[in-house]
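In: structure for the following, please:
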Amino acid sequence: MSLTETRYTISEVEARTGLTQHTLRWYERIGLMPHVDRSHSGQRRFSERDLDWLAFVGKLRTTGMSVADMVRYAELVRAGEGTFDERRELLERTRHEVRSRIAELTDALAVLDFKIGTYAMSTVAGKAEQ
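Out: Have a look, this model is predicted:
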């Protein structure tokens, strides 16, 4: 950490990320956030690296990864390079689940498109008869 590195208060991180202060504290409490530095008065001071981590966690949340798996991933990261294989396996499993959901949604979208097209043609046909 550099003395010139920008630090952010929890309020600033809330504004930048959209995560509530309660959520940020909870992430730290459950071990999803790495140790956040504190000022001499005890206030949290987040770094750019912390913001990058929060952005990554946001992507994991978007995938539907469970909080338990996200915490496990964070533990593996803190454990170091010896956990690369386990981290990769966790991410590969999540990728497989995301691809399965995308396939389900693609199928559902095709049904919706078909139905919308059917109603659109009925509307056009009905107007032609008038």
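
In: going forward, measure contacts between C-alpha atoms and count neighbours the same way
Out: Noted.

In: and the longest helix for this protein?
Out: Scanning the chain for the helix with the most residues, using DSSP state H, yields helix 84-129.

In: to compare with the earlier structure, here is another sequence to fold:
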Amino acid sequence: MDAGLSIGQVAERTGLSVHALRFYEREGLLADAVRRESNGRRVYTEDDVDWLDMCIKFRSSGMPLDTIRKYTELVRQGSGNEQDRLALLRSHQDHVTAQIQELTECLRVITHKVGVYEQHLAEGTAECLWVAPSTAKASEAS
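Out: Presented below is the predicted three-dimensional model:
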């Protein structure tokens, strides 16, 4: 049998802290129960690392812990609930797609403003740039 990975090794490979790994286990976010050595130390498998990597991507994309937990429970139940898993993942996919569209619009505005500032700085006309109303009033008062 494979010797497995220690919690420290898994923390290093996933970028999660030891505390976070224990939290994921306690919250039922791992697909399989973590094996224990006779001394009680956790022993992880490559499958555990792969699962954690997926959970990290889910969390980084804004998936709530409750949703990850629900997905994990569905996986643990085995075959027969693939439609439920698909629906859960499609819903999150839609959420992420909307986030990307919103961020793309934000990036468009920022890119435009960067271009405006670059142009004014290159032309020496930076003083023509918009000034916040509160700043303008303060300047008028002095």
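
In: coming back round to it: what is the longest helix of structure 1 packed up against?
Out: For helix 84-129 of structure 1, the elements it packs on are helix 48-63, helix 67-79, judged by 3 or more CA pairs under 8 Å, 6 or more residues apart in numbering; DSSP states H and E.

In: for those helices, give me CSV that also has mean neighbour count.
Out: CSV is the format used below for those (neighbours: other CA atoms under 10 Å):
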stretch, mean neighbour count
helix 48-63, 14
helix 67-79, 16
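
In: which one of those lies closest to Gly126 of structure 1?
Out: Nearest of these to Gly126 of structure 1, taken as CA to CA: helix 48-63 at 42.7 Å.

In: quick check: that closest one aligns to which part of structure 2?
Out: Counting by TM-score structural alignment, helix 48-63 of structure 1 falls onto residues 46-61 of structure 2.

In: one more: stretch 82-92 of structure 1?
Out: Mapped onto structure 2 using TM-score structural alignment, stretch 82-92 of structure 1 covers residues 80-90.

In: show me what counts as buried in the matching stretch.
Out: 85, 89 (16 or more other CA atoms under 10 Å).

In: returning to that earlier point: from the chain's centroid, how far away is the match of helix 48-63 of structure 1?
Out: Its chain's C-alpha centre and that of stretch 46-61 of structure 2 lie 10 Å apart, by CA atoms, centre = their mean, to the nearest Å.

In: now stretch 79-96 of structure 2
Out: Put simply, stretch 79-96 of structure 2 sits 18 Å off its chain's centre (CA atoms, centre = their mean).
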